[in-house]
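J.: here is a sequence together with a model predicted from it:
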Amino acid sequence: MLKFSSPRSDASRPCVPNLLPCRIDHNGPVDASPRYWAPEIASDGKPEAYFRGRKLKGKEVKVPTGYKGVIVKEAKKEDTGKDTEKKDVRDGRDNEEEAEEFSMLQDLGSFDKVMLWGHESIVESEDPFVKGMEEWIGFAEAMHRPGKSEGP
C-alpha cells in the first residue's frame, strides 16, 4: 500500500521530464551544464538537442486532461502492527496474517507534459511510450467506471 508524505515547501515544483532514447545508469535529477544538454527550438519550430554528439528531435506529450504527473521517491516503510497470529474460533485452526507494510512516497515534483526525444526524427504517435500512456489511461478509466455488474 502507498501513502504520500506531507509536501515540503519545495515539493510539487513544476518540471518537464525528458525521456531520451538511450540507457543511462542514473534515475534522478541532474545538474547538467549547457555544454552537455541545451535543447533549442529548430528552424522548423520543433525542439532539437544534441546528446553525446547525436542529434535528437523532441515531441511534447501532454498528460491527459484530468490527470497529473507526479515525481515521487520512496521515503520509508511502516508496519501496520496487525497481529501476526489469530485463532479461528469456529474450527480451532491458527490463521496467520502477515503484517501489512506501507511504502511512504515523498512528492518531489509535478508535470503536465513530458518531452519525448527520438534519434534524428520526431517520435510518432505509434511509439510505445505514447501509446502506453494513452491506452493505459483509457483502460484504467474503463476498469474503474461505474456500471452494471454482470452476474446470476
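T.: Received it, and whenever you're ready, just let me know what you need.

J.: from here on, contacts and neighbour counts on C-alpha atoms
T.: Fine.

J.: stretch 36-52: end-to-end distance?
T.: By CA to CA, to the nearest Å, the extent of stretch 36-52 from end to end equals 7 Å.

J.: pull out the buried residues from that stretch.
T.: Pro47, Glu48, Ala49, Tyr50 (16 or more other CA atoms under 10 Å).

J.: this is the comparison structure:
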Amino acid sequence: MLAITPVVKSTEPAAVNLLPCSISHNGPVSATKKHWDPTMEGKNCTAYFRGRKLHGRTMELPEGVVGAILETTTDLVVPTSSQENDNNENEDEEGSETKVVKTLATFDKITVWGHGQVPETGDGGVVRSMEEWVQFAGRIHSWEDEE
C-alpha cells in the first residue's frame, strides 16, 4: 500500500510535457528559451526539440481533478493503535507495509507532443487514453446517492 503526502508548500502548477522520445532522465531540467520555447496557438502549440519540429496539444484536467508528480520513498508509515486494531480485524491487510509517496508538484494541464502533427483524440494514442482514464477514474471514485 502507498500513503501519499500532500505538497509541502503552495507553488505554481508544474508544466507537464509528454514528448515522443526516450530520454534517460527523470526530473526537472534547467532549460532556457534557447533549448525549449513553445509557441501557443489556442490549445495547440509548436516547438523544436533537438532540431525536430513537434506539434503539441494541451489538455486541461477536468474540474475537481488534480494531477500530481510523485516520488516513492523508502519510508514506512507507522500505524497508530487504532489502525493496528483495524488491520487485525481484516486478515487481507495483515503483514502489508504502507510506503510513503512524496508529492513533488501538482499540475492542472498536460501538453502531449507529436512528430509532424498534433496528437488527436481519435488516433488511439495517448490523448484518447488520458481522456478515457479521467472518465473511468471519475466513475470508480464516485458513488450514486441511494434513494
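T.: Sure, I can see it. Please read all numbers here as calculations on a predicted model, not as lab measurements.

J.: now render the buried residues of stretch 36-52 of structure 1 as TSV, adding distance to Glu85 of structure 1 and secondary structure.
T.: TSV is the format used below for the buried residues of stretch 36-52 of structure 1 (distance: CA to CA, whole Å; DSSP: H, G, I helix; E, B strand; the rest coil):
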residue	distance to Glu85 of structure 1	secondary structure
Pro47	59	strand
Glu48	60	strand
Ala49	59	strand
Tyr50	59	strand
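
J.: farthest-apart pair in those residues, please.
T.: Pairwise distances across these (CA to CA) peak at 10.6 Å, for the pair Pro47 and Tyr50.

J.: tell me the residues that contact both of these two, please.
T.: Common neighbours of Pro47 of structure 1 and Tyr50 (criterion: CA atoms under 8 Å, 6 or more residues apart in numbering): Pro39.

J.: adding distance to Val30 of structure 1, write the buried residues of stretch 36-52 of structure 1 out as TSV.
T.: What follows is these, written out as TSV (distance: CA to CA, whole Å):
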residue	distance to Val30 of structure 1
Pro47	20
Glu48	19
Ala49	16
Tyr50	16
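
J.: return the member of the residues you listed nearest to Glu126 of structure 1.
T.: When these are compared against Glu126 of structure 1 (criterion: CA to CA), the nearest one is Pro47, at 19.1 Å.

J.: quick one: map the closest one onto structure 2.
T.: Residue correspondence to structure 2 (TM-score structural alignment): Pro47 of structure 1 is matched to Cys45.

J.: show the contacting residues for its match.
T.: With contacts taken as CA under 8 Å, 6+ apart, Cys45 of structure 2 has the following neighbours: Pro38, Thr39, His55, Gly56, Arg57, Thr58.

J.: sec struct for the fifth one, please.
T.: In this case it means Arg57 of structure 2. Assigned by DSSP: H, G, I helix; E, B strand; the rest coil, the conformation of Arg57 of structure 2 is strand.
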